[in-house]
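Student: Below are the sequence and a predicted model; questions follow.
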Amino acid sequence: MTTSEGNLAGKLVVLVGGSGFFGAHVAQELLSRGARLRVVCRNPKKAFRLKPLANLGQIQFVRADLTDRAVLPAVVADADAVVNLVGAFGGDLDAVHVHGPAALAKAAGEAGAEAFVHISALGCDAESEVDYARTKAAGEAAVLAAFPKATILRPSIIFGSDDNFITMFARLISRLPVLPVFGPDAKLQPVFVDDAAHAVANALTNPGKHGGKTYDVAGPEVITMGELNRRIAKAQGRKPLFADLPDAVSGMIATCTGWLPGAPISSDQWKLLKAGNVAGKGPGLKELGVAPRPLSLFLDRWMVAYRKHGRFSDKRGLA
């Protein structure tokens, strides 16, 4: 059973990078526990959709860039807790994943924040040749050096009805009769977005228990890329032809075309996919008081919109 380890009534939580998909769900969970939110992002207008979730005076929006160290003390002023959700796959990743989070953690500590949650990534590796994985690992070390009682969360691929992962495959499968599958045997352990958000909130409400620890945030089942595509197709009531690409072909396509705009997969994405995205043997959602829910619990309902005749394709609805 998933449990809430306490509420955050009246606490000021600074949510850095809170305008995105995961940030919106974290915000909703924190607001439901009574927290006051300061949502920080480069374009606050993207976060205005969170306004209806809050009571009057419960949420504010601040324009700031994580890589601008000069503004960070003001960003975290009077904060009881700070969450860093910022991440990127391109650009200056050392600035975004390492130096920025370290400066934010330092500012949070100096401001007297009781808790700091840093969102890293499952599979991060300080020795990786992929900049994303390398800088994510370096960022963890930098944050802990600046804020030793920070909680590090390493989420797997996060899924939800409004994500850019399941919905991307759903659109492709609904439109194409033949679909290539890169890395069909690559293993994933996707986690439901609200379970991941619950983990963030639990870490914040009990920093004495979770501070200074690192958790893998992953779902309850390991599936392959090939299986994922076929599950989505089945939930849509479709039977496309899946062309499982050998690793050599996938790697060649990623190397030769990955740098082009709109390419199906980049070289770095292919390397990360091939390495897999599965939790290790350390603490995970269970230790954070969260019972993760499987994709199968939601997929049939979410795929109704992608069926040939929508909900009218389900004969059971006509009985």
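Tutor: Cool, the structure landed.

Student: For the rest of this, base every contact and every neighbour count on C-alpha atoms.
Tutor: Will do.

Student: which residue ranges form the strands in the stretch 101-250 of the chain?
Tutor: Taking DSSP state E, counting those that start in this stretch as the criterion, the stretch 101-250 of the chain contains strands spanning 115-119, 151-155, 158-159, 178-181, 187-188, 191-192, 214-217, 223-224, 241-244.

Student: among those strands, which is nearest residue 87?
Tutor: Nearest to residue 87 among those is strand 115-119; the distance by C-alpha to C-alpha comes to 8.4 Å.

Student: other SSEs contacting that closest one?
Tutor: Here strand 115-119 touches strand 81-84, helix 100-111, strand 151-155, helix 193-205, going by 3 or more C-alpha pairs under 8 Å, 6 or more residues apart in numbering; DSSP states H and E.

Student: Counting neighbours, which bits of it end up buried?
Tutor: 115-119 (16 or more other C-alpha atoms under 10 Å).

Student: what do you get for stretch 134-147?
Tutor: 134-144, 146-147.

Student: now do stretch 152-165
Tutor: Across stretch 152-165, burial judged by 16+ other C-alpha under 10 Å covers 152-160.

Student: Against that first model, consider the following:
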Amino acid sequence: MEYQAMVKPVIGILGGSGFVGSYLSNELIKNGYAVRIITRKRENARHLWLLPQSEIKVTKTFTKKGLSQVLDGCVAVVNLIGVLNEKWDNGKGFKAVHTDITENLLEACKRLDIPQLLQITALNANKSEASHYLKSKNAAEAILLASKVEKTTKANQNGKITSLPKVTIIRPSVIFGSRDSFTNRFHTLLKFSPPIFPLAMGHTRLQPIYVGDVVNTILKIIQNPQVRQDAYDIAGPEILTLKEIVEYIAKLAGCRTKILPLGGGLSAIQANIMQYCPGKPFSRDNLRSLKVESICTDENGLSQLDIIPTSMDSIVPGYLAKKSSRFAYYKFRDRT
């Protein structure tokens, strides 16, 4: 009697070597899937080389043809590709990454009859006409949502019936976790900060969400492709100002730095200066994005998927506080 190895369904992940993608790859494999990580350079995913049930596919260009070549055989695709800054402050860099790649990906999914496409964008991306980042995210959403009004099937040039993928858009608030570029960046900046830390748009409200909750959202939608909703707005359990978050990080870092929120004018000056600092820690477009509060205005999508949101206090001390030699003192002080 011959036995055949069970073929596991393959999930393609664009941006799979990044912060969220690394968590997602591990979780998908734990739940019986194989993953195909799409990247421009194999070295970008070297921390995932030894991950079982995974393969790295390299494509130099994210064109329709290039994506069709690397995604063939996938049962679902998750698009995590995103950048926080562009070289020039004109929107073209964001459009190329967020909007154009999404359009090419949709066409590739149609060509390959991939039944499911999940797009990760940003909470309240439709509420800014100024931020190039948010506008490009919203434009990508518009392309995907427009495809849903097409007929469910259409004939291609060869007369073959091509199914449109089931598209689901996931809009998270700012994401935190041990490898994030949010809490870790502020932790690093605070270590070298003077006694007063000037903070642009410090009164903007955010609803930070744990990366594990984002991954669970993606997993639940993949496991149930017949989800009724086209989009889910997801966020954490707490609404905090940026100032409150940075003060919390400072406490974990053992810093006595005073956080000073800046008004609109001073925030703009800070952005204009830091725009040209190495690594571009804060740009003019970051400032424009921060003018839009990243909070759920409707029902939190996590509750719709029966996911209990994870608080910052249950996760962040585990990876930030231990970096500070003074944390033991602050922990003791809080108990007195």
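Tutor: Here it is on my side, so go on. Quantities reported herein were computed from a predicted structural model and do not represent experimental measurements.

Student: Need the TM-score between these chains.
Tutor: TM-score for the superposed chains, counting by TM-score structural alignment, normalised by the length of structure 1: 0.87, backed by 305 aligned residues with a C-alpha RMSD of 2.4 Å.

Student: could the strands of the stretch 101-250 of structure 1 go into JSON lines alongside distance to residue 206 of structure 1?
Tutor: Formatted as JSON lines, the strands of the stretch 101-250 of structure 1 follow (distance: least, C-alpha to C-alpha, whole Å):
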{"stretch": "strand 115-119", "distance to residue 206 of structure 1": "8"}
{"stretch": "strand 151-155", "distance to residue 206 of structure 1": "10"}
{"stretch": "strand 158-159", "distance to residue 206 of structure 1": "23"}
{"stretch": "strand 178-181", "distance to residue 206 of structure 1": "42"}
{"stretch": "strand 187-188", "distance to residue 206 of structure 1": "29"}
{"stretch": "strand 191-192", "distance to residue 206 of structure 1": "22"}
{"stretch": "strand 214-217", "distance to residue 206 of structure 1": "14"}
{"stretch": "strand 223-224", "distance to residue 206 of structure 1": "32"}
{"stretch": "strand 241-244", "distance to residue 206 of structure 1": "45"}
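
Student: Of those, which is nearest residue 288 of structure 1?
Tutor: strand 214-217 (8.2 Å).

Student: Which single one of the buried residues of stretch 134-147 of structure 1 is nearest to residue 232 of structure 1?
Tutor: For these, with residue 232 of structure 1 as the reference and C-alpha to C-alpha as the criterion, the closest is residue 136, at 30.1 Å.

Student: on that earlier part again, rebuild the helices and strands packed on strand 115-119 of structure 1 as TSV, extending it with distance to residue 293 of structure 1.
Tutor: Shown next, in TSV, are those (distance: least, C-alpha to C-alpha, whole Å):
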stretch	distance to residue 293 of structure 1
strand 81-84	23
helix 100-111	30
strand 151-155	14
helix 193-205	7
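
Student: nearest to residue 297 of structure 1, of these?
Tutor: Nearest of those to residue 297 of structure 1, taken as C-alpha to C-alpha: helix 193-205 at 12.9 Å.

Student: which residue numbers in structure 2 go with the closest one?
Tutor: With TM-score structural alignment applied, helix 193-205 of structure 1 matches the range 211-223 in structure 2.

Student: and which of the buried residues of strand 115-119 of structure 1 is nearest to residue 276 of structure 1?
Tutor: When these are compared against residue 276 of structure 1 (criterion: C-alpha to C-alpha), the nearest one is residue 119, at 18.8 Å.

Student: Excluding residues flanking it in the chain, which one is nearest the alignment partner in structure 2 of that closest one?
Tutor: Counting by TM-score structural alignment, residue 119 of structure 1 corresponds to residue 120 in structure 2. Spatial nearest neighbour of residue 120 of structure 2, chain neighbours left out: residue 170 (4.9 Å); criterion: C-alpha to C-alpha, 6 or more residues apart in numbering.

Student: what's whatever residue of structure 2 lines up with residue 17 of structure 1 in contact with, if anything?
Tutor: When structure 2 is aligned by TM-score structural alignment, residue 17 of structure 1 is paired with residue 15. Listed by C-alpha atoms under 8 Å, 6 or more residues apart in numbering, the contact partners of residue 15 of structure 2 are 21, 37-39, 79-82.

Student: again with residue 33 of structure 2
Tutor: By C-alpha under 8 Å, 6+ apart, residue 33 of structure 2 lies in contact with 8-11, 53.

Student: where's it relative to residue 222 of structure 2, distance?
Tutor: The spacing between residue 33 of structure 2 and residue 222 of structure 2, counted by C-alpha to C-alpha, to the nearest Å, is 10 Å.

Student: Same question for residue 333 of structure 2.
Tutor: Taking C-alpha to C-alpha as the measure, residue 333 of structure 2 falls 46 Å from residue 222 of structure 2.

Student: Looking at these two, which is more packed in?
Tutor: residue 222 (21 against 9; other C-alpha atoms under 10 Å).

Student: Run a quick check on the more buried one versus residue 77, I expect a contact.
Tutor: No: using C-alpha atoms under 8 Å, residue 222 of structure 2 is not in contact with residue 77; the gap is 9.3 Å.

Student: quick one: common contacting residues for these two?
Tutor: Joint contacts of residue 222 of structure 2 and residue 77 (C-alpha under 8 Å, 6+ apart) are residue 116.
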